[in-house]
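Colleague: Make a model of this:
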Amino acid sequence: MLKKLIFEWVVHIKLKRIIEHPLFSKTILVLIMLNAVIICLETYPNIYKSYSHLLIGVDRILLLIFTVEILLKLFVYRSSFFRNGWNILDFIVISLSLIFIHSNFITILRIVRVLRVLRTLSMFPSLRRLINALFLSIPAMGSTILLTTILFYIYGIFGTTMFANAAPEYFGNFHSTILTLFQIFTLDSWATGIFRPLLSDIPWAWLYFVTFVLSSAFILANLFFGELVNNAHRLAEAEKDPEEDGVYKELKELKAQNQELHRKVDQLMEIMKK
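Modeller: Here you go, the predicted model:
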């Protein structure tokens, strides 16, 4: 019993060092990229027809490696593995890949395999920071979304009232006008496709379009991206805490190992007492 506990503890420490080594993460990232390339190659009928067995075989090997990776992390981190949202994402993606590996639903299988590329998000700290900043921005976006809705409603009613007869394909009714305003909001061919033809019939129409573009595409969009940038900056500053210091990290790791060692010693003492 004593030898078994010591052996498990040694294996646990060694595996933890392996999966937390930068080379391990880089290797997994390269394999994810390789998986993405294979999926892209399968979209070419000639290539897939000639090398289907090779592509499927490599995909199965990669799935096996990803499964082993998740199992190692589960063994090392145990329940704490699921405290990290990115780990949960990795677990769900690999689990779905295993569930649908022999499925007859080819479309679902391909979608699940494509989702493996999402695991790159958990590999890059900058990407994780950007996604976290996006989620942090959602609560603050409530007022911006409400303001955008009001703006679209007002300009939707005005546009339908003023331009329905001149351009019924764009402003014939309220929902058509909203779709037109969304196209203008994205600045997608709005000048040549919508604005210029209408301007020849209604000279003052420029006032409607210019004010909407300035208030929506510029002001509201900048509000959203400004909030996103601010949150990303706050997260970056938070990561510059002492935890970023190498010495601090080493001390924290030693403390964790010391706590683990004390726990093992306590278990050994209990066994010896028995």
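
Colleague: C-alpha from now on. contacts and neighbour counts both.
Modeller: Will do.

Colleague: And the contacts of whichever strand or helix holds Leu199?
Modeller: Secondary structure from DSSP states H and E places Leu199 in helix 196-201. Outside of helix 196-201, the residues within contact range by C-alpha atoms under 8 Å, 6 or more residues apart in numbering are Ala166, Ala167, Ala205, Trp206.

Colleague: again, only using 10 Å
Modeller: With C-alpha atoms under 10 Å, 6 or more residues apart in numbering as the test, helix 196-201 has contacts from Phe163, Ala166, Ala167, Trp190, Ala191, Thr192, Ile202, Pro203, Trp204, Ala205, Trp206.

Colleague: Sequence B follows; please return its structure for comparison with A:
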Amino acid sequence: MDMLRKFVMDIRFNRFITGLIIINAILIGLETFPNIYAEYYNLFFVIDIVILAIFTIEVLLKIIVLRKSFFKNSWNIFDLIIVLGSVILYSTPYVGVLRIFRVLRVFRTITTIPTLRRIVAALFMAIPTISSVLLIMAIIFYVYAILGTSFFREISPEYFGDIFLSSVTLFQIFTLESWASGIFRPIFQQAPSSWLYFLSFIVITTFIMINLIVGEIVNNAQKLSESIEEETDEIKDEIHEIIELRKEINEIKQILLEKK
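Modeller: Coordinates of the predicted model:
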């Protein structure tokens, strides 16, 4: 069991699985080219079966080694669901669902690379703050949609004809996609003061609100990094203490042997 644990937890085994995930992702991408997929269909099929078999063995080995602790880790459960879903659906007519699971295998890259896990964890930690920011943004969108409909309905009915059109237009402005040439300039020609409306909306939503979300995610990532560093320092201290204890035990043994 110790040998099996060492094998499963070895960094080289982890790198091998990561490599397979990347190969699997490349193959799934190549399958989107009909000519390539039709010509090498049998090869794609065999390689996919082999990769799925290795993933299944990997999950089974982890369950054997980790036992109950395997199910305490959400990343392990994520891996199990993807692999189990792929195995169950492989020989069924539910091709569409199987494709979803095959594409989801690419997400297993996150579970094998610690830095990616840290970023995702920081994202989940930021959800409460992001939810609050999104609520504020929804209120801002609603207010600006009403104002836009009131001010520019007659000038540009295709963009500000009603509150729904205004909301879609504001989302386009929020993404900064062709907002100046397509939306702002024609309205600005007839309503010169409209620049206040558009610029204030962009500054509030695109610059301030998005920076709040990004700042919260970065802040959480920093906290996770600091906690990991603290844990690493504690482990180093414990290892140092163990080494010192071993030295002391060896010295005591030496003294006892000399007395004999």
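
Colleague: So which bit of structure 2 is the helix holding Leu199 of structure 1 matched to?
Modeller: Residues 185-190 of structure 2 are where helix 196-201 of structure 1 aligns, taking TM-score structural alignment as the criterion.

Colleague: what's the mean deviation for the matching stretch versus structure 1?
Modeller: Once the two are superposed, stretch 185-190 of structure 2 sits an average of 1.3 Å from its aligned residues in structure 1 (mean C-alpha distance after the TM-score superposition for structure 1).

Colleague: go on, stretch 216-232 of structure 2?
Modeller: On superposition with structure 1, the average gap between stretch 216-232 of structure 2 and its aligned counterparts reaches 1.0 Å (mean C-alpha distance after the TM-score superposition for structure 1).

Colleague: Can you state the residues of structure 1 onto which that stretch aligns?
Modeller: Under the alignment (TM-score structural alignment), stretch 216-232 of structure 2 falls on residues 227-243 in structure 1.

Colleague: Quick one: residues contacting the closest residue in space to Met1 of structure 2 that isn't next to it in sequence.
Modeller: Once flanking residues are discounted, Met1 of structure 2 sits nearest to Val65: 7.2 Å by C-alpha to C-alpha, 6 or more residues apart in numbering. For Val65 of structure 2, the contacting residues are Met1, Asp2, Leu4, Arg5, Lys6, Val8, Met9, Val59, by C-alpha under 10 Å, 6+ apart.

Colleague: buried residues in the match of helix 196-201 of structure 1?
Modeller: The neighbour-count criterion (16 or more other C-alpha atoms under 10 Å) identifies Ile187 as the buried residues of stretch 185-190 of structure 2.

Colleague: do stretch 152-163 of structure 2 as well
Modeller: Counting neighbours by 16+ other C-alpha under 10 Å, stretch 152-163 of structure 2 gives Phe152, Arg153, Ile155, Ser156, Tyr159, Phe160, Gly161, Asp162, Ile163 as buried.

Colleague: before we move on, back to that, helix or strand for the residue nearest to Met1 of structure 2, which one?
Modeller: Judged by DSSP H and E, Val65 of structure 2 forms part of helix 41-66.

Colleague: What mean distance separates the helix or strand following that helix from the matching residues in structure 1?
Modeller: Moving toward the C-terminus from helix 41-66 of structure 2, the first helix or strand encountered (DSSP H and E) is helix 74-89. Average distance, helix 74-89 of structure 2 versus aligned residues of structure 1 after superposition (mean C-alpha distance after the TM-score superposition for structure 1): 0.5 Å.

Colleague: For Glu31 of structure 2, list the residues it contacts.
Modeller: With the criterion set at C-alpha under 10 Å, 6+ apart, Glu31 of structure 2 makes contact with Tyr37, Ala38, Tyr40, Tyr41, Phe44.
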